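Asks: Sequence plus predicted model, see below.
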Amino acid sequence: MTKTAPGPLTGIRVLDLTRVLAGPTCTQMLGDLGAEVIKIERPGAGDDTRGFAPPYVPNTRESAYFVGVNRNKKSLTVDIAQEAGQKIIHTLLASCDMLVENFKVGALAKYGLSWEDLKAAHPRLIYCSITGFGQTGPYAARPGYDSLIQAMGGVMSLTGEPDGLPQKVGIPVADLFAGLYGCIGILAALQHRNATGEGQRIDIGMLDTHVAWLANQGMNYLATGENPPRLGNQHPNIVPYQVFATEDGYIVLSVGNDPTFKRFCDVTGQQALLDDPRFATNAARVENRALVTDTLAPVLKSRTTTDWVAALEAASIGCGPINTLAQVFADPHVQARGVVVDMPHASGETVQVIANPVRLSATPPTYRSAAPLLGQHTDEVLREHLGLTIDEIATLRAARIV
């Protein structure tokens, strides 16, 4: 059932000049938290991801990609290349709290919509720009793409088998992290504005955010000056913490400390390993990674995945199967957490979307409207926010401004 209770950002209005994934991820999060998000799209075309199909949502011509990151938004088609279209945007900004955009650096200046153009007239405006490389630096003008950022940000050098090719992550993590960091920045800027009345510019570069989440691997490099090698499914700092083959498939084993390794040896009948200094501590196991792996591989191969998961979980040892997406969405825990939400769509169909993972006890995310049809709310927004008449809207539409 669609939830309609107010969210923590109820009363906040966002002008959304984003497309594809990084920007829409950010603005969908704001919408889930209760903000009114007005998504500006090109007349006749819309967000690029409307064309990223198949697959389509069942019984519609809406791409699954677009529907996944554009709920809780109103679609207003405006040609910002035309002066009349720019006037519409400028008028809307008078009642907006935030503008989020992911155009190339400098692209909005030709429409009078850059931060520099707007900050004097709208001193309370929070203006978030999400680009590949940020607003400054030698790469600022370059376009940013997820796989490019994964490559340049170092993650691909860390991902893949030691003797194989560098690999990107199977989902567009560079886009997603940039969108989430953008949302974090916006919420911080909103808190500042609530305290001071002052808006500000937020500069999110995908490469910056990618480097930021190198986490322990980035710190390993800074501490040693050595490039971490690709380890496949193994952990750079903990052993055994990896994938092992079982009798009928695979299991992920996560032995996070020495007491857990002792319990693991007890469950698997390998207590003798605890007397071997090469196995006795995590530091020793990291130094003897290949030996540990070769020793444990036939042990894990001796039983099925289901058997191992049951036995290891009973001893509080981190482990789990490697699920397909079908298994993920059928998992009883995933289902109990309500990770899939059914929403009515303007096509007349009910669409399934992945729920917002932020669980707030007092003001949970809301699911008010599924991703809009192209231009679905154009008349509504122009009437309610600009006060235009039906005839005035018809004139704009005839001129292909909206």
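Replies: Sure thing, it's come through.
Asks: hey, let's count contacts and neighbours off CA atoms from now on
Replies: Fine.
Asks: Can you tell me how far T10 is from P24?
Replies: T10 is 18 Å from P24, where distance means C-alpha to C-alpha, to the nearest Å.
Asks: Neighbour count: the two, which is higher?
Replies: Set side by side, T10 and P24 show more neighbours around P24, with 28 against 15, by other C-alpha atoms under 10 Å.
Asks: Spell out the secondary structure type for that one.
Replies: helix (DSSP: H, G, I helix; E, B strand; the rest coil).
Asks: Tell me who's in contact with it.
Replies: Shown in contact with P24 (C-alpha atoms under 8 Å, 6 or more residues apart in numbering): 18, 69-70, 179.
Asks: let's see 6 Å
Replies: Counting by C-alpha atoms under 6 Å, 6 or more residues apart in numbering, P24 makes contact with 18, 69.
Asks: A further structure is provided below for comparison with the first:
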Amino acid sequence: MTHPPTGPLFGLRVLDLSRVLAGPWSTQILGDLGADVVKIEQPGHGDDTRRWGPPFLDDGSRDSAYFLCANRNKRSVAIDMADPRGADLIRRLAADSDIVVENFRVGGLVKYGLDYASLSAATPELIYCSITGFGQDGPYRARGGYDFMIQGMSGLMSVTGRPDDEPGGGPMKVGVPITDLTTGLYATVSILAALAHRDRTGIGQHIDMALLDTQVALLANQASSWLNGGVVPVRRGNDHPGLVPYRDYACADGDILVALGNDRQFRAFCTLLGLPDLATDPRFADNAARNAHRAALQSALAPAIATWRADDLLAAMDVAGLPAGRVNTIPDILADPHIDARGLVQPMTRTDGTPVQVLGYPGKFSETPTDYRRAPPRSGEDSGDVLRERLGLDEATLAELIAAGVVAERLG
């Protein structure tokens, strides 16, 4: 079932011309916040990620779990933009929208009249966000970009994984498509900023988002170490480049994570472990000294930690106000009572009655809460409803477009 949105972006209309993850992640956030998101898909195919499995839903659609993670709170309309009639329908939808999000290659929408210059000429208040691998200019602008390759090119993989001299050492990607996800987040932030500008001036604008730009920006402290300290960051496994101790440790029955952020916490941890001499040892007196002697400190801490049961040490650290945690599996954390209390796992039902579960929006609004009104749609299931409602198409015209293959309904 669906219900009217309640979020802070209620009343805004988003035309989603994006596929895969970065763009759909951004438009899903806008949908969670109350915007009406219309997702345009290719008839007979749909978003590429619908087939990125297994696992798949066993409901006839064979939609993948991957697709389900990024496409709730949207309506799916299947239109062939390569047909001039289809491109015209999408242009009319854009003129009736506040925001367009697309992730075609640079210049790929010009031939359809769906590029920013064409659409903004008719609708100057339009906010248009383009997401590409490398941006709208620069020597790499014509290249396609995927998360994995950007993780490597950006330098992220040079600081992710075990050190080269350890077993299993070498470059490692992050376990989720972090570049796509964070580009979607930055795109959303940028769209909201453009909305604030439009509220003041009445004028829209073009937002140029690039996967490589985003991931380089996210190098944060690691890039700053090079830019401002001349230090080349390297892979350290689970060791922090600056804080010590800040890593995983083996207890008698499993691993825990210890994340101590200051000297006071370090001294309290030494007392808890029964190692008061470590706290007064000049080699470990402050974080800079511990960095210089991190190998010696780890050799002293590891045997003491290994005598504890993980639950006992975590409980003792909690009482002492020291940050620590488990290395959970995904099933572990999704069954955690705190995650349940925070409402992070949301049950939804597709229009055919198929149940799905999604991870909710993490922000909590006191006045305009997010909602979960539309489960991830089947490809094209909303084509007729949207085209009647937004463009006023009559039944004869809609039937003609469906017969010609320009529009499709409820595929898969």
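Replies: That came through fine. Because the structure is predicted, anything quoted here is derived from the model rather than measured.
Asks: doesn't Q346 of structure 2 fall inside a strand?
Replies: Yes. Per three-state DSSP, Q346 of structure 2 lies within a strand segment.
Asks: what's the burial count for the counterpart of it in structure 1?
Replies: Alignment note (TM-score structural alignment): Q346 of structure 2 maps to V341 of structure 1. Counted with other C-alpha under 10 Å, residues neighbouring V341 of structure 1 total 15.
Asks: Now for V341 of structure 1: which residues touch it?
Replies: With C-alpha under 6 Å, 6+ apart, V341 of structure 1 has these contacts: 352-353, 355.
Asks: for V69 of structure 1, same thing?
Replies: Counted by C-alpha under 6 Å, 6+ apart, V69 of structure 1 has contacts 24-25.
Asks: how close does the residue mapped onto it from structure 2 get to I127 of structure 2?
Replies: Structural correspondence for V69 of structure 1 with respect to structure 2 (TM-score structural alignment): A70. Using C-alpha to C-alpha, A70 of structure 2 is found at 21 Å from I127 of structure 2.
Asks: How about P4 of structure 2?
Replies: Taken as C-alpha to C-alpha, the span from P4 of structure 2 to I127 of structure 2 is 24 Å.
Asks: which stretches of structure 2 form strands?
Replies: With DSSP state E as the criterion, structure 2 has strands at 13-17, 36-41, 74-79, 99-102, 127-132, 205-210, 246-251, 254-259, 324-326, 345-349, 355-359, 407-408.
Asks: What is the mean deviation of the fifth one from its aligned residues in structure 1?
Replies: This points to strand 127-132 of structure 2. Averaged over the aligned pairs, strand 127-132 of structure 2 sits 0.4 Å from structure 1 after superposition, using mean C-alpha distance after the TM-score superposition for structure 1.
Asks: Where does that strand end up in structure 1?
Replies: Counting by TM-score structural alignment, strand 127-132 of structure 2 corresponds to 126-131 in structure 1.
Asks: For the matching stretch, what is the distance to the chain centroid?
Replies: 16 Å (C-alpha atoms, centre = their mean, to the nearest Å).
Asks: how about it: buried residues?
Replies: 126-131 (16 or more other C-alpha atoms under 10 Å).
Asks: Name the residues that touch stretch 170-177 of structure 2?
Replies: For stretch 170-177 of structure 2, using C-alpha under 6 Å, 6+ apart, the contacting residues are 147, 157-158, 160-161, 164.
Asks: any idea how far the most centrally placed residue in structure 2 lies from I150 of structure 2?
Replies: Using C-alpha atoms, centre = their mean, the residue of structure 2 that lies closest to the mean C-alpha position is L181, 2.5 Å off. Distance, L181 of structure 2 to I150 of structure 2, using C-alpha to C-alpha: 12 Å.
Asks: repeat for R342 of structure 2
Replies: 33 Å.
Asks: same check, this time on A117 of structure 2
Replies: Taken as C-alpha to C-alpha, the span from A117 of structure 2 to I150 of structure 2 is 28 Å.
Asks: out of these two, which sits in the busier spot?
Replies: Taking other C-alpha under 10 Å, A117 of structure 2 and I150 do not tie; I150 has more neighbours (24 against 14).
Asks: Can you show me the helices along the stretch 151-300 of structure 2?
Replies: Ranges of helices in the stretch 151-300 of structure 2, per DSSP state H, counting those that start in this stretch, are 178-201, 211-217, 220-229, 263-273, 276-280, 287-292, 294-306.
Asks: any chance of the ones you listed in JSON lines, with distance to P323 of structure 2 too?
Replies: Formatted as JSON lines, those follow (distance: least, C-alpha to C-alpha, whole Å):
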{"stretch": "helix 178-201", "distance to P323 of structure 2": "25"}
{"stretch": "helix 211-217", "distance to P323 of structure 2": "28"}
{"stretch": "helix 220-229", "distance to P323 of structure 2": "21"}
{"stretch": "helix 263-273", "distance to P323 of structure 2": "9"}
{"stretch": "helix 276-280", "distance to P323 of structure 2": "18"}
{"stretch": "helix 287-292", "distance to P323 of structure 2": "16"}
{"stretch": "helix 294-306", "distance to P323 of structure 2": "15"}
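Asks: To which residue of structure 2 is T260 of structure 1 aligned?
Replies: So, by TM-score structural alignment, T260 of structure 1 is matched to Q265.
Asks: Could you count how many residues lie near the nearest residue to S63 of structure 1 once chain neighbours are set aside?
Replies: Nearest residue to S63 of structure 1, sequence neighbours excluded (C-alpha to C-alpha, 6 or more residues apart in numbering): Y56, at 4.3 Å. Y56 of structure 1 has 17 neighbours, counted by other C-alpha under 10 Å.
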